[in-house]
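In: Sequence first, then the predicted structure, then my questions.
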Amino acid sequence: MNEETETKEEKPVAVWPPIESSASSSPQPHVNMPVPTTPQGAPVNQSFEYELPFELQQQGWKKFWSKRENRPYFWNKLTGESLWEMPVIKPQFDPITDPLGICAPPLPQPTPIPLPHMPPNTAVPIVKRRASEEIGPQAKKFILAGPWDLDVPTNVIILERAPCSYMHSHPEVEAYRCSLLSKLRQSYQEVCHSRESIDAPKDSFNRWLMERKVIDTGYDPLFPSNCYPEISLAMYKEIMNDIPIKLVRPKFTGDARKQLSRYAEAAKKIMESRNAEAESRKVVKWNVDETFQWLRKTVGATYDDFQDRLAHLKQQCQPHLTETVKTSVEGICLKMYNLSLEYAKKIREKSNSILKEHGMELPPNMNMHTTRKVWCYPVQFAIGCPRLPVVDYLPDRDQALLRYQGDTLAINSSHLQKLEHLYRHSCFDDRKFELFIPRVWVMLKRYATFLGVNPSPNTASSDVQDMQQSVPVTVFECLNRAFGVTFECFASPLNCYFKQYCSAFADCDSYFGSRGSFLKLKAVSGSFEANPPYCEELMEASVDHMERLLNDSPEPLSFIVLMPDYREPTPIALTRLETSQFKRRQVTIPAYEHEFRHGFQHVLSKSELNIRSVHATVIVWLQNPAGHQRWEPTEDRVQAVLEAFRPGRERERDRQELLSPTRQGSTSDTKDVLVH
């Protein structure tokens, strides 16, 4: 480091983001920390006077002596600029009559100053002073320790794609979008209750959003706005399955008897209140009357007797009930789509109004047909970002609270620092992090609204968190080590392990490394992990997409796919996976013998993160010939993956990391580890 001959006392300057330096610890994010405002080093001679013109001193310039280079340099305390040669005095001009200074006389060119160790007639051209003049020690690299490894480089090559036509994330637009989505979710509940006297099927709305987005070609990242067919078959089936009542597995014999009676009464009520065919009304009425007679006469019936009787009644009545309410249920599905289309138009109008204020407009959809191969990169935008409103940052112990117009969202400090790292890796239009906090708020708001609950310890038991579950850290480490996996096909900025991944929302996730929708990723080579959320249409489309990519590419390509082992009936996606021509290996991990990470990991404590899987999990290796040759699922590699899934393995890893926090393969002289 240089040593200066003059010291300066300056007020601390608040900077964002925290600057990565050679210090062994990193300041907390979003906190105003005092940082040195001068080049580091002690003065070598306090009595030595350096003369500078008064005009330069007014402009913030000071002169110092570089002990390493044995020559003076000049540093501006206002701009941070550093020069080897004396800076040029800015011209004096009248700001009223000559605001640009174009009438001022030309300035004389400064004379280069010869260096002490060079011949007198040799001068050095004026250059900016560079840190260490390219000869200093290599800057240390920080590793943010946590349930991720953001330093794994990608091995994924894709075909170049066109920039997306979405508007940049904007808190005002997102707040409006999320209010409309909550309104649409409430409308779904109300229309199901008013038309069919049932509650909206659990998680049906979220699955409808995912199913629609598989075929949607509209202009909104969240609302379906251009789908064919307009009536969702998934929503239709889920509503129809709960008519006349939602059936559950009763705990006790008395509950089984009540459920049978309620089903018979509800079926009879539907046939009497609807315009049903005479034959259908007759069949249902006869079966319902027979059931009530059996209930009155039978004494001491067992649990299985009631369940068998219910199955028989449903088999006899359900076809007639379905035909009777078909038009009504289709009307519910169509109404939901039309409302979604209407809301998408409103959001687009609001986006356009904000862009017009900044002299911009939404671009048309761009299609790029190219065969150029590139390393995978985050989604890029076709237009610039408008000015964003202020989002408040409120530190709260181990969490950070982000508030916009009274809407407060929480995130663990460690995950916020993870987002900082992802942002630094992937966002190229905001190097000063001026837009970081608003973009984090938008992303948190999007996922909270999509899930239908605000993620918190109080809502951790909600089943919707299953959509955001991820495999344990030990499994990712094993997949990377044994199979070269560097990419997640289904993740989010909050639960991703690698810095390269695909996610549901390209517009608000791209700042944090998202490559967009997996169904639009044209991968040529690489090793992938795929753990799709449970939506049958999305799972089927994903398997089809993988097979197309494997069939089209001669380069090494591998997908390690995880799916729940649901049977009776077996999902179509799982059947296609098991019968795929590219399947190289298949294993099944029994229920309760492996764990997943909680979907709300960004707001929970460490002790609440790992949860036992209540269902078995199927792991299938899909590989083309080149991929199989490179990443063959040998017995040792597969056993290593199964061992990594063993419950408790992640806690063992965490204990070892506390004892030796440096990641494997890193050296203490080149990297510093930040442990949380």
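Out: Thanks, I have the structure now.

In: From now on I want contacts and neighbour counts done on CA atoms only, so please keep to that.
Out: OK.

In: Show me the helices in the stretch 51-200 of the chain, by range?
Out: 54-58, 171-196 (DSSP state H, counting those that start in this stretch).

In: Please identify the buried residues of the last one?
Out: For helix 171-196, the buried set under the neighbour-count rule, 16 or more other Cα atoms under 10 Å, comprises 171-175, 177-178, 180-181, 184-185, 187-188, 190-192, 196.

In: one more structure, for comparison:
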Amino acid sequence: MANENHGSSREDAALMSHSPGTSHQNQPSSPKPVRVVQDLPDELVQAGWEKCWSKRESRPYYFNRFTNQSLWEMPLLGQHDVISDPLGLNAAPGPAETAVGDAASAEGKLRKRRLSEEVQPSGNSVKKPKVDIPPAQPTPNSSSTPGTPLLKLLGVSPEDKQQAALLRPTEVYWDLDIQTNAVIKQHPPSKVLPPHPDVELLRSQLMLKLRQHYRELCQQREGIDPPRESFNRWMLERKVVDKGTDPLLPSDCDPVVSPSMFREIMNDIPIRLSRIKFREEAKKLLFKYAEAAKRLIESRSASPESRKVVKWNVEDTFSWLRRDHLASKEDYMDRLEHLRKQCGPHVSAAAKDSVEGICSKIYHISLEYAKRIGEKHLALLKEHGISTEVEAPPEVEDRLVYCFPARLAIPSPPLPNVEMHVENNVVCVRYKGEMVKVSRNYFSKLWLLYRYSCIDDPGFERFLLRVWCLLRRYQMMFGVGLYEGTGLQGALPVHVFEALHRLFGVSFECFASPLNCYFKQYCSAFLDTDGYFGSRGPCLDFSPISGSFEANPPFCEELMDAMVTHFEKLLESSSEPLCFIVFLPEWRDPPTPALTRIEQSKFKRHQLILPAFDHEYRSGSQHVCKKEEMYYKAVHNTAVIFLQNDAGFAKWEPTAERLQDLVTAYKHTGRALAASSSSSSSSTSAADNDRETVREQSTSRESTPN
């Protein structure tokens, strides 16, 4: 079908053209088309339809100014409602659309069919209407030049084709053209409060204070620095049980004392243990542990028996150190293990109340901060006359739809302006002096995700503010250190995602973010900021009926355990094809509850072990790091477990051939990583930091609690 361009300039037309019979969802509004006398029913006019004239084809067509959809034939009322049916999944394809599709095929335009066309939900558990699929429509290509509004934001004229070409992603680590095969029950909009930069600014300031409180408590009460990443994993663990309303700060948790924070602090008492390479380091570590254990037991309220046992073992260790000058590294480490075994229970008992006090104090400060943030947020909405009282949606018959991004029921208040500039290849967005950064590549990705997913901002006036809120939220969640938290955000390599999609129909990520997602359909930590960019919300709140999913959770024991429980419940309750391909660290000493349970699950169809240092992850700082820092080697084995119900196993069986292709995809990534590493000589790269992050996690796993 020939394109019908609207606009005065040829360059604008090339960027903003649309064709009758195609649908460009969430694009900026096109220049006003040539109009003809309206002869449409009032209902269609109110729905955004108008009749236009095609000079090229010399005949009229119909254009929707709300959705940028255009058709040759008069549309049917209710054919596409972007609010109640944002993906057009329940629109019955009419003859006109079929004719358009045939014409487009005749012209040789290659269009990807939706994987979801294969899914035809059926069963007796609930009444399930047929999920109708409209004809395949061309979607904005992730490698194409961004639209005119984005060019203007970056200070580039649409007429300057050379500059516009520079905004194309140079290294694409995603495929946003893949449609979802995840089927869910239709959800009403969420009642969470819409993000606002003033609220996000206050939240970030209080989060920094909370981190500082945690550091000071560890230093003052226990004489140690906070275990690395322990605060980040505390937030992940708290959100598993948190029933509070703040999206980031825990505010309604039971129990108050976090098992994750308690465990990690206790692992570093009386001192933090680290990996040892040389004999002298082992000798020094043994001496420091003995000295710290003696000092702690003398300064705390401990029983006479505990004081006696610790004092005797410490004195025996000092005597051995003075006596044996020819001991090897292994001798020192064996002696350290013996000392920890003898003194550990007594040291832990003496420190227990103090460590619980740290955990309780941090939680109650977080609760107070969340209350302050909530009060400010509500006051801001009230100032703009926005009520948080949302009428409950009328009860409707259960309806199945293909998964769409989360929507908010409470409207967003007017948003202030932000400053933006570009430094080399980095886009900098500033609000009230606080700046966040993202590479041009990933800025273009956020733009594409926003075009696909956001329906309340057709003019893109709120795009920059929402990008600032999004980046600030993740910056605060994982810390403001250069590469802090990036190990918790690591993603699978691109070649592996391609293989998962090709071999097992995977089209959805259960743990991702707008920054590191490969598909445009995913779950993420924050529904309020991420929903505008395609997120369905937290994975533990996501209940698909069918589909194939990839799950690579942050390595937090409580979160991984809750994930296994959630997946087994979903597999038990659905008779439709359902598949979860889960990636977990193979921690065996001691084994994590999640790994033990998932290996014993009745839904486990196959398990694949990827050896340490023989596979990679994509850096959690990929949106700001250099190309040579994009991948890092895994320092532990990774277990890949296929959880499938009977229908899922029949459809996506992990056969030997498919598994071999998946392993080959990892090897392909390894060759690319080796080529990239050979061209880089930096010893302080993000990859090194990420390796160290995961190594610290492995160390804490291998160290049994005192």
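Out: Thanks, I have it. Note that the structure is predicted; figures quoted are calculated from it, not measured.

In: want to try CSV for the helices of the stretch 51-200 of the first structure, with distance to Arg630 of the first structure as columns?
Out: Formatted as CSV, the helices of the stretch 51-200 of the first structure follow (distance: least, Cα to Cα, whole Å):
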stretch, distance to Arg630 of the first structure
helix 54-58, 63
helix 171-196, 44
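
In: quick one: which of these is nearest Thr575 of the first structure?
Out: When the helices of the stretch 51-200 of the first structure are compared by Cα to Cα, helix 171-196 sits nearest Thr575 of the first structure, at 31.8 Å.

In: before we move on, the earlier item: closest one to Tyr534 of the first structure among the helices of the stretch 51-200 of the first structure?
Out: helix 171-196 (19.4 Å).

In: Now do that closest one: which range of the second structure does it align onto?
Out: The alignment of helix 171-196 of the first structure onto the second structure (TM-score structural alignment) spans residues 197-222.

In: try stretch 580-596 of the first structure
Out: Counting by TM-score structural alignment, stretch 580-596 of the first structure corresponds to 601-617 in the second structure.

In: What lines up with Leu296 of the second structure in the first structure?
Out: Counting by TM-score structural alignment, the partner of Leu296 of the second structure is Ile270.

In: Distance of that match relative to Lys285 of the first structure?
Out: 11 Å (Cα to Cα, to the nearest Å).

In: next one: Ser613 of the first structure
Out: 43 Å.

In: Strands of the stretch 551-676 of the first structure, residue ranges please.
Out: 557-564, 583-589, 595-597, 610-612, 617-623, 671-674 (DSSP state E, counting those that start in this stretch).

In: Quick one: closest of those to Thr38 of the first structure.
Out: Closest among the strands of the stretch 551-676 of the first structure, using Cα to Cα: strand 671-674, at 23.7 Å.

In: Now do the contacts for the residue positioned nearest the centre of the first structure.
Out: Note on the first structure: the residue nearest the mean C-alpha position is Ser492, at 2.3 Å, using Cα atoms, centre = their mean. Going by Cα atoms under 8 Å, 6 or more residues apart in numbering, Ser492 of the first structure touches Gln468, Tyr501, Cys502, Ser503, Ala504, Asp509, Ser514.
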